[in-house]
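Participant: here is the input, now give the coordinates:
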Amino acid sequence: MSILALYITDINGQQLLEYPVADYPPTNKSIQVALRDCPPDEVILRLSPNELVFHRKQDSLVFLLPCTATIPSLVPLEFISHLIKVLHDYFQPPLTRQKIEKNFSTIMMLLNEMIEDGYPFVTEENALRDLVPYSDSISKYLKGATSSIKNLTSSKTSSMQSISSTDIGAPRSNVPWRRSNVKHNNNELYVDIHESLSVIIPALSPAQKMLHSLASDTTPSASAFYTVPSAVPSVLPEPIVSIAHGSVYATTRLSGIPDIQIILSFGNRILEGPAFHPCVRLARWREHPGTLSFIPPDGKCCLLQYTISGVESGPIGGDLKTGLGTAKDEFEVRIWSRVPRNVKFVENLRLELVYDGDRVQNIKGVRASSGEFNIEKKGTGIWRFPGKTPMGWSSTLRGTMVVNEELEPGEDGTVQQEFPKYIKISYDCMGMLVSGTKVESLRITSGRQGLMENAKPYKGVKYMTKGTDIVIRG
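Facilitator: Now for the predicted structure:
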């Protein structure tokens, strides 16, 4: 139940790095042969009854991790994710063939620390910084330690002692996720809370459809260029699903070993399945829910991930009506922005119009009051609103779908008219969270060791909501 080897290849399967762990691991050549029949979205490949290969494409590289078949699937997948984060931390994204070849020795030293007896060992970026120097200092080390590098995979202890004595110098921190002797000229502490919103709104009931159809055909709001807020429907169905997935990030550039406390307010909401970074003191959270007390890693980390159900549907709304016009063959999509407090606009607003691409040839008579509408792929039209979209705004799109003439007619001798199946909205909104979560307090409580007496760290908090999966059925 262990890792057998690690291979890094280019997208064509050419090997760039090999790190064997077992005595006789599967070869890259045998893995490449098996990968030919592997579906593109599969991340686990069974190489033999006793061997699995976990693989992931990142930038222009492919990471291959052959393991024994009894290993829990989450372990190798998480290890690959941590390895990619470490390589990004050391060499900056994107990862390329040239970076792997140029920093071969550094990567081998990293792997020597990250894998111990076939299992993940040290995977925190801050801890690895104390063990393995950056590429600019590794060259100095290599000049005086060429012989030990040649036997790196079998003599980790002696080589690491040499590195510590020549390059690191400072004692290791007793906090595993924080490197020792951290120093910053400008001390800063930032908290970013991001929430992604997933909403499913059902189709209108027959009675609602009739009311909206009559209103669309008999009032000025039926115009495709009617954009005033009064065009927003007064009655909308309740969402079937309305979930916010949140992440609390801390970016710390503080000298020494600071102790930080963040107090979060979730209102009356209940957090579902919260997940914490190892630095967070869980006992303090259990005693005082909403309190994140921790000694942070140096740099950026995700302190908390959570899910909250039953949230508001967000600052952007929309609806889809079908069977409009004199021939009852038109559809109409409306999208509008509400007016939440402290928010003036949303960005990257777009709407996907999803329909049966096999039955629909084209969309004719498209009339959009604003934005740009294009059919970009089979079965999907994209309605984009470049730049910033203000609050208290609305827009309308109307058209008719052209049915494929080659379709067989029904019993009545006609081909059924097609309409969109659903619309999907996405956007970015800075300055608000749909769950109402907010930071009540952000402070350094103790442990100011390393900070100058008169140092006053700069602190900041930002909120962002991303509407990623807002589905409205027709």
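Participant: CA atoms for contacts and neighbours, from now on please.
Facilitator: OK.
Participant: by contact count, what packs against whichever helix or strand I107 is part of?
Facilitator: The secondary structure element spanning I107 is helix 104-114 (assigned by DSSP states H and E). Helix 104-114 sits against strand 15-20, helix 125-131, with contacts defined as 3 or more CA pairs under 8 Å, 6 or more residues apart in numbering; DSSP states H and E.
Participant: residues in contact with the first one?
Facilitator: Going back to what we said before, that points to strand 15-20. Strand 15-20 is contacted from outside by 4-10, 28, 97, 100-101, 104, 108, 111, using CA atoms under 8 Å, 6 or more residues apart in numbering.
Participant: please flag which of the residues you listed sit within helices.
Facilitator: Assignment to helices by DSSP state H places the following of the contacts of strand 15-20 there: 28, 97, 100-101, 104, 108, 111.
Participant: follow-up on the earlier one: buried subset of the contacts of strand 15-20?
Facilitator: If you count burial by 16 or more other CA atoms under 10 Å, the buried members of those come out as 4-10, 28, 100, 104, 108, 111.
Participant: can you lay out those as a markdown table showing distance to W177?
Facilitator: Formatted as a markdown table, the entries for the buried ones among the contacts of strand 15-20 read as follows, by distance: CA to CA, whole Å:
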| residue | distance to W177 |
| --- | --- |
| L4 | 26 |
| A5 | 25 |
| L6 | 24 |
| Y7 | 26 |
| I8 | 26 |
| T9 | 29 |
| D10 | 31 |
| N28 | 33 |
| I100 | 25 |
| F104 | 25 |
| M108 | 21 |
| L111 | 17 |
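Participant: tell me the one of these nearest I71?
Facilitator: Among those, L4 lies closest to I71 (CA to CA), at 10.8 Å.
Participant: tell me the spacing between the closest one and Y119.
Facilitator: Plainly put, L4 is 9 Å away from Y119 if you go by CA to CA, to the nearest Å.
Participant: likewise T146?
Facilitator: With the distance defined as CA to CA, T146 ends up 27 Å from Y119.
Participant: tell me which of these two has more neighbours.
Facilitator: Between T146 and Y119, counted using other CA atoms under 10 Å, Y119 has the larger neighbour count: 17 against 12.
Participant: list the contacts for the more buried one?
Facilitator: Residues in contact with Y119, defined by CA under 8 Å, 6+ apart, are 2-3.
Participant: before we move on, what about P258?
Facilitator: Counting by CA under 8 Å, 6+ apart, P258 touches 295-296, 444, 446-449.
Participant: quick one more, to check against the first:
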Amino acid sequence: MSAIEALYIFDEHNATILEHVYRGRPPTASVLLPLYLSHPSPQPSLIYLPNTHPPTLVYSIIQDRLLFLSPSSAESEPLLALEFLHRVADALEDFLGSPLLASKIESSYDVVAQLLSEMCDGGLVSNTEPNALRDVVEAPNWVKGLLGGVGLPSSSPSLNPSSQTPFSLPRPSLPRAPSAATANPVPWRRANVRHTSNELYVDIVETLSITLAPSGRPLSALAFGTVAFTAKVSGVPDLILQLNAPGGILNTISLPVFHPCVRLGRWKEKPGELSFVPPDGRFVLAGYEADLLGDDHLASFTSTSSTSKSLASLNLPATPAVSVSLGPTGADFEVRLSISPRFQNKPSASTASSSSRGGLGSRSASAFSATGTTAHPHIEEVKVHIPLPAAVRTIADLRTSRGDAQYAPGDTGIEWRVAAKDVAALLASHHGGSVSASATLRGSVVGEEEEDEETAPSVSLEAGSRWEYDEDEGGGYQTSSSVEPAQQRNGNGKGEAEAEQRSKRRVALNRVLMPSSATVSFSVKGWLASGIKVDALMVDAKRSKGLGAGVTPYKGVKYLTVSRKGVEARC
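Facilitator: Okay, the predicted model is just below:
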């Protein structure tokens, strides 16, 4: 059976801030860290160390610049150990606050020790749900004050001191397991949850990973979605979330994963319908992967379908295109950024009056920096990254039609930033229609080979030339040619041929210095690349407990699509 032997946490300076051993005699933190750092960076999540006794597997994650290591001397399940490390990091961040700092762990070691003991008992992973941990772990003083200020229980009922009679001696309060009467039947939800305002929020976030061929045709297009849910409802609510997509939910998503609260039988019976009792607070309800090109996109490469149809099916907010080897010497390149007019930013008044969908109200604009709805998607700042080969010494004559480009000699790429106001101005100046608005970036590459060729003296060793060294003239080589005038005329033609060859050689050298791709980063509010929508979010009054008669929770839905260098155009 898989077991966790120990947990070590190191700060950004590789200093040990926590050692917690669960079972056995694993290598100490001072022994394990040098062996881990000896591997070339970036270190993988799983490293095998054969030089230890016995040979050890090391699982690692990095969160908020803190390094989490867990050794294992026996065969274990890698996903279990890595997921446990992620759960520990999330629990520490939940109890100690975000971001997770070394000083917070050192100053609250009593809370950290309780968490680690509850989450893993004798090396066996037991309780890792945040809501269940709040019932059995004493929170820090500042967290208790914060929870008490908003009307939540400031400490766990199981940790409160027992009632004392006037004649009884005081005794310390020790943690004890909740009794059967007070135990929560739902392990991922806290008992006796109370909220003054009942609210339910759904946030669907998709991250793009798209690769475009030099012709502009998409080679692959994937969207990785996350359904984030926020439940601030009293009692034990029973919810139903209905998802839909233009081509059917089963034809749109693949590889779905769900929180343990989701009833899988209901999903199999009615695809697209999620029935669950939510944890208290914010959590990840589900995740999925969507192929934006469809299952038959590989067969389309053998057909004669046009590129425009393939691009129209994606309907991307921003796409790059790279043109290289321009100019007489092939040293110039151009990157063209195209922005779809569909994502033109609208005034906030129009977005604020957008209608609800499926009985769901729109959330307030304070949840995001700018509004964005399905009717009027809002595109944020666009960034284009152009990677450069290592042989490029500098970029000459770098200029853009919109935005600002940043490059310094020695950088590995060019960062072109088009701010939101520049995007709005670009789309406002666009005349409309289906043609996208575009901005350009141009530059010239300069490499070591090109500079050495220009500065080197031109020497021609021709037959019939005699070389002499004259000291009276200050030193230097001189030639005296015995070539006939007719031969000199032939030499001029030969010089032109050599000049043409040098020009071709320079173009070939500059071609090696050209960028090979460009990636685009952006975020769009109110739009999902997969087309998934929330049809309804309902509360099952028959199954819910403690909600109160006539109480209707406020519901809101937000969509967000993010590309972190996810749209790549190759050339």
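Participant: which helix in the first structure has the most residues?
Facilitator: The helix spanning the most residues in the first structure, taking DSSP H as the definition, is helix 74-91.
Participant: in the second structure, what range does that helix match?
Facilitator: Under TM-score structural alignment, the alignment places helix 74-91 of the first structure onto residues 79-96 of the second structure.
Participant: residues contacting the matching stretch, please?
Facilitator: Taking contacts as CA under 8 Å, 6+ apart, the residues outside stretch 79-96 of the second structure that touch it are 2, 4, 45, 59-61, 63, 68, 70, 99-100, 104-105, 108, 112, 115-116, 119, 125, 128, 130, 139-140, 143.
Participant: neighbours around V551 of the second structure, how many?
Facilitator: Residues near V551 of the second structure, counting by other CA under 10 Å, number 11.
Participant: what lines up with it in the first structure?
Facilitator: Checking TM-score structural alignment: V551 of the second structure goes with A455.
Participant: please apply the same query to V205 of the second structure.
Facilitator: Aligned against the first structure - with TM-score structural alignment as the criterion - V205 of the second structure pairs with H194.
Participant: mean offset of the helix or strand containing its match relative to the second structure (after superposition)
Facilitator: Using DSSP H and E, H194 of the first structure sits within strand 188-201. After superposition onto the second structure, the average distance of strand 188-201 of the first structure to its aligned residues comes to 0.7 Å, using mean CA distance after the TM-score superposition for the first structure.
Participant: hmm, who's touching that strand?
Facilitator: For strand 188-201 of the first structure, with CA under 8 Å, 6+ apart as the criterion, the contacting residues are 237-254, 313-314, 433-434, 457-473.
Participant: can you tell me which of these are buried?
Facilitator: With neighbours counted by 16+ other CA under 10 Å, those contain buried members at 239, 241-254, 313-314, 433-434, 457, 462-473.
Participant: quick one: which of those sit in strands?
Facilitator: The strands in this structure, assigned by DSSP state E, contain 241-253, 462-473 from these.
Participant: coming back round to it: next one: the very next helix or strand once past the strand holding H194 of the first structure to chain centre, how far?
Facilitator: Following the chain from strand 188-201 of the first structure toward its C-terminal end, the next helix or strand by DSSP H and E is helix 206-218. On the basis of CA atoms, centre = their mean, to the nearest Å, helix 206-218 of the first structure is displaced by 40 Å from the centre of the chain it belongs to.
Participant: in helix 206-218 of the first structure, which residues are buried?
Facilitator: Applying a neighbour-count criterion of 16+ other CA under 10 Å, one finds 209, 212-213, 216 buried in helix 206-218 of the first structure.
Participant: cool, and stretch 522-529 of the second structure?
Facilitator: Result for stretch 522-529 of the second structure [16+ other CA under 10 Å]: buried residues 522-529.
Participant: adding mean neighbour count and distance to W285 of the first structure, write the helices and strands packed on helix 104-114 of the first structure out as JSON lines.
Facilitator: What follows is these, written out as JSON lines (neighbours: other CA atoms under 10 Å; distance: least, CA to CA, whole Å):
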{"stretch": "strand 15-20", "mean neighbour count": "17", "distance to W285 of the first structure": "41"}
{"stretch": "helix 125-131", "mean neighbour count": "21", "distance to W285 of the first structure": "24"}
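Participant: these: which one's closest to E408 of the first structure?
Facilitator: With CA to CA as the measure, strand 15-20 is the member of these nearest E408 of the first structure (53.0 Å).
Participant: K533 of the second structure against L243, yeah?
Facilitator: Yes: counting by CA atoms under 8 Å, K533 of the second structure touches L243, with 5.8 Å between them.
Participant: the two - which one has more neighbours?
Facilitator: Neighbour tally, K533 of the second structure and L243, criterion other CA under 10 Å: the higher count belongs to K533, 21 against 17.
Participant: which non-adjacent residue is nearest the more buried one?
Facilitator: Taking CA to CA, 6 or more residues apart in numbering, and ignoring the residues beside it in sequence, K533 of the second structure has N244 as its nearest neighbour in space, at 5.4 Å.
Participant: circling back: and of the ones in helices among the contacts of strand 15-20 of the first structure, the nearest to K321 of the first structure?
Facilitator: Taking CA to CA as the measure, R97 is the one of those closest to K321 of the first structure, at 51.3 Å.
Participant: for stretch 330-347 of the first structure, measure first residue to last.
Facilitator: From its first residue to its last, stretch 330-347 of the first structure covers 29 Å (CA to CA).
Participant: return the distance of that stretch from the chain's centre.
Facilitator: In terms of CA atoms, centre = their mean, the gap separating the centre of stretch 330-347 of the first structure from the centre of its chain is 24 Å.
Participant: check stretch 410-426 of the second structure too.
Facilitator: Relative to the centre of its chain, stretch 410-426 of the second structure is centred 19 Å away, using CA atoms, centre = their mean.
Participant: now swap in stretch 65-78 of the second structure and tell me
Facilitator: Stretch 65-78 of the second structure sits 24 Å away from the centroid of its parent chain (CA atoms, centre = their mean).
Participant: re earlier: so how much does the match of helix 74-91 of the first structure differ from the first structure once superposed?
Facilitator: Compared with the first structure after fitting, stretch 79-96 of the second structure deviates on average by 0.8 Å (mean CA distance after the TM-score superposition for the first structure).
Participant: among the contacts of strand 15-20 of the first structure, which two are most distant?
Facilitator: Of all pairs drawn from those, the one with the largest separation by CA to CA is L4 and R97; the distance is 23.0 Å.
Participant: ok, which stretches of the stretch 201-350 of the first structure are helices?
Facilitator: Using DSSP state H, counting those that start in this stretch, the helices of the stretch 201-350 of the first structure run over 206-218, 282-287.
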